[in-house]
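Engineer: Quick one, what's the 3D model for this:
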Amino acid sequence: MSTETISVNQDIRTLRREAAEAFQMRMQDQGTYVVRLLSSPGSGKTTLLEETTKRLGKEYRVGILVGDIATNRDAERLSPLATTAQITTGGACHLELPLVEKILPQLGQSSFEFLFIEDVGNLVCPASHDLGEHLRTLVLSTTEGDDKPGKYPKAFRTSQAVVINKIDLLPYVPFSVERAMADARDVHGDIDFFPMSALSGEGVELWCDYLRLLRNKMMSKCANSIPE
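Structural biologist: Presented below is the predicted three-dimensional model:
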């Protein structure tokens, strides 16, 4: 059996990075702050989005893209709270930008002040793909173990914030918030932490204040960059 090598003379990683930067700029220009959530399955991403949207939705237009391998159950949970579209990968373990851009029009023509992208539950593959988000947040559940940052360093190294979820279960699980934070800082020294219980609402408002602050900074930067 003969083989043939075809040279495409293109740097795929550069093309993907440029596409992500263009998407981020397009969202920024229309005033949309993009927040992407990464985590293992069952960490509470959807519950976090429910509680976040209940609060931010009172002040801002919120759109949500939900990534799953199968079913539209998460979109059904979130759609009463915000304009939501399901991205079903059919087996792929992560989202990629072309798929996000394909499904995005399903949210309608109106622009959003916050766009949340819930990636497929996985701490490996999603860390290697840039979706053009302004903020990448990793959701770590207390039921998973406090050594996850050291085991999955790229996911933490490429994120700007960590939500330590399900702190209401701390009396019942062998999880140390302090050890998890120290482990994450060994990987990424400049990372923000938000211990919370999305189920009870404890700590969620501080997370929402953080998102408000970051979007305000983005909008101020955009305003200062406009030539007079």
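Engineer: hey, let's count contacts and neighbours off CA atoms from now on
Structural biologist: Noted.
Engineer: A127: neighbour count?
Structural biologist: Burial of A127, expressed as a neighbour count using other C-alpha atoms under 10 Å, amounts to 21.
Engineer: Just give the nearest non-adjacent residue to it, would you?
Structural biologist: A155 (4.9 Å; C-alpha to C-alpha, 6 or more residues apart in numbering).
Engineer: from what I can see that neighbour touches G121, true?
Structural biologist: No: checked against C-alpha atoms under 8 Å, the pair A155 and G121 is beyond contact range at 12.0 Å.
Engineer: who has more neighbours, those two?
Structural biologist: Comparing A155 with G121 by other C-alpha under 10 Å, the one with more neighbours is A155, at 24 against 21.
Engineer: ok so, going back, now for A155 and G121: what residues contact both?
Structural biologist: Both A155 and G121 are contacted by L38, under the criterion C-alpha atoms under 8 Å, 6 or more residues apart in numbering.
Engineer: The residue nearest the centre of the chain: what's it in contact with?
Structural biologist: Geometric centre of the chain, nearest residue: R36, 1.6 Å, by C-alpha atoms, centre = their mean. Counting by C-alpha under 8 Å, 6+ apart, R36 makes contact with 116-119, 133-137.
Engineer: now do V187
Structural biologist: Taking C-alpha under 8 Å, 6+ apart as the criterion, V187 is in contact with 149-150, 153, 156-157.
Engineer: For this structure, which segments count as strands?
Structural biologist: Secondary structure of the chain (DSSP state E): strands at 33-39, 62-68, 83-88, 114-118, 135-141, 161-165, 192-195.
Engineer: which two of the contacts of R36 lie the greatest distance from each other?
Structural biologist: D119 and H134 (14.5 Å; C-alpha to C-alpha).
Engineer: to compare against the first, here's another:
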Amino acid sequence: MCGICGCGQTNDTSKLKLLLRQNQPLLKLDHNRHAHTHDHNNNENNERLIKVEQDLLSKNNAYAAQNRAYFQQHHIFALNMVSSPGAGKTTLLVETIKQLKGCFPIAVIEGDQQTEHDADRIRATGVPALQINTGRVCHLDAHGIGHAVMELGIKDHSLLAIENVGNLVCPSSFDLGEAHKVVVLSVTEGDDKPIKYPDMFHAADLMIVNKTDLLPYVDFDVGRCIQYAKLVNPDIQIIKLSSTKGDNFSAWTDWLSGQVKPS
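Structural biologist: Reported below is the predicted structural model:
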């Protein structure tokens, strides 16, 4: 369970969290309007939890706004890369760097609970990478990203890729100041992920369907996956590719090249 965002709470609390993310007013509990026998302490605890989460998200959003202003001022195109563990984010980034590092500066912030394995893979390509180990926390936050950006000393007119902790739940709630959230979904995971984890796909601007070279060997309906994603987020863009085989990889690199402002 995440010690920061409070995941693992009841479904009722999750619904209230969703209201917070949508900036809807909190429900006011009126204990005089119905007869019941449950313990009011549970409601009081939930109200306190909601207040803490509201304060936490508000503080995070303030840091995210500062990050976004800095990125815009310095023409840094920041992406928040999110996915389940093992979807292929790091391999996607390694192959992206190989193709684009001669076009514009690239820097990477890696988020994992432990180890520097992914940051080491990025550094091996010759671009700067900073690892943030989150311990028991299941997502990156805007405050940590702000410090990482200062430590990396990212150049103007750069691409900054932020590889978030592998998790399709909590990172959807935490704005990092990015220009876009990009959700990576591999065909080995199941085509129903967009409706099983709708918050993440609703928050994303682009869905990459990765590992398409494995489609002959897995039970994954690409059309159904896209249908589910569009049901959750009608405006989401879709790119289907294989990071390892290079199939349709240019659709991704062309999209990136069109976003980074030249110096």
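Engineer: D119 and H134 of the first structure: which is more packed in?
Structural biologist: Under the criterion of other C-alpha under 10 Å, the comparison of D119 of the first structure against H134 puts D119 first, with 25 against 21.
Engineer: What lines up with that one in the second structure?
Structural biologist: Using TM-score structural alignment as the criterion, the counterpart of D119 of the first structure in the second structure is N164.
Engineer: What separation do you get for the residue lying closest to its match once chain neighbours are set aside and L185 of the second structure?
Structural biologist: Closest residue to N164 of the second structure apart from its sequence neighbours, by C-alpha to C-alpha, 6+ apart: G111 at 4.9 Å. Per C-alpha to C-alpha, to the nearest Å, G111 of the second structure is found 18 Å from L185 of the second structure.
Engineer: And Q113 of the second structure, by the same measure?
Structural biologist: Counting by C-alpha to C-alpha, the gap from Q113 of the second structure to L185 of the second structure is 20 Å.
Engineer: which of these two has more neighbours?
Structural biologist: Between Q113 of the second structure and L185, L185 has the larger neighbour count (other C-alpha under 10 Å), namely 27 against 17.
Engineer: Just to check, that one is in contact with S84?
Structural biologist: Yes: counting by C-alpha under 8 Å, S84 is a contact partner of L185 of the second structure at 7.4 Å.
Engineer: Where is the longest helix in the first structure?
Structural biologist: What stands out as the longest helix in the first structure, according to DSSP state H, is helix 204-225.
Engineer: How far does that helix sit from its chain's centre?
Structural biologist: Offset of helix 204-225 of the first structure from its chain centre (C-alpha atoms, centre = their mean, to the nearest Å): 16 Å.
Engineer: what sits up against that helix?
Structural biologist: 28-29, 31, 33, 48, 51-52, 55-56, 194, 196-198.
Engineer: try 6 Å this time
Structural biologist: Y33 (C-alpha atoms under 6 Å, 6 or more residues apart in numbering).
Engineer: try stretch 184-204 of the second structure
Structural biologist: Contacts for stretch 184-204 of the second structure (C-alpha under 6 Å, 6+ apart): 83, 87, 172, 181-182, 207-211, 220, 225, 228-229, 232-233.
Engineer: Where does that stretch end up in the first structure?
Structural biologist: Using TM-score structural alignment, stretch 184-204 of the second structure lines up with residues 139-159 of the first structure.
Engineer: Enumerate the positions of stretch 122-136 of the first structure that are buried.
Structural biologist: Neighbour-count burial for stretch 122-136 of the first structure, counted by 16 or more other C-alpha atoms under 10 Å, picks out 123-124, 126-127, 130-136.
Engineer: ignore the last one, stretch 203-222 of the first structure
Structural biologist: Neighbour counts over stretch 203-222 of the first structure (16+ other C-alpha under 10 Å) mark 203-204, 207-208, 211-212, 215, 218-219 as buried.
Engineer: How far off centre is it?
Structural biologist: 15 Å.
Engineer: That's all I had, so thanks and see you.
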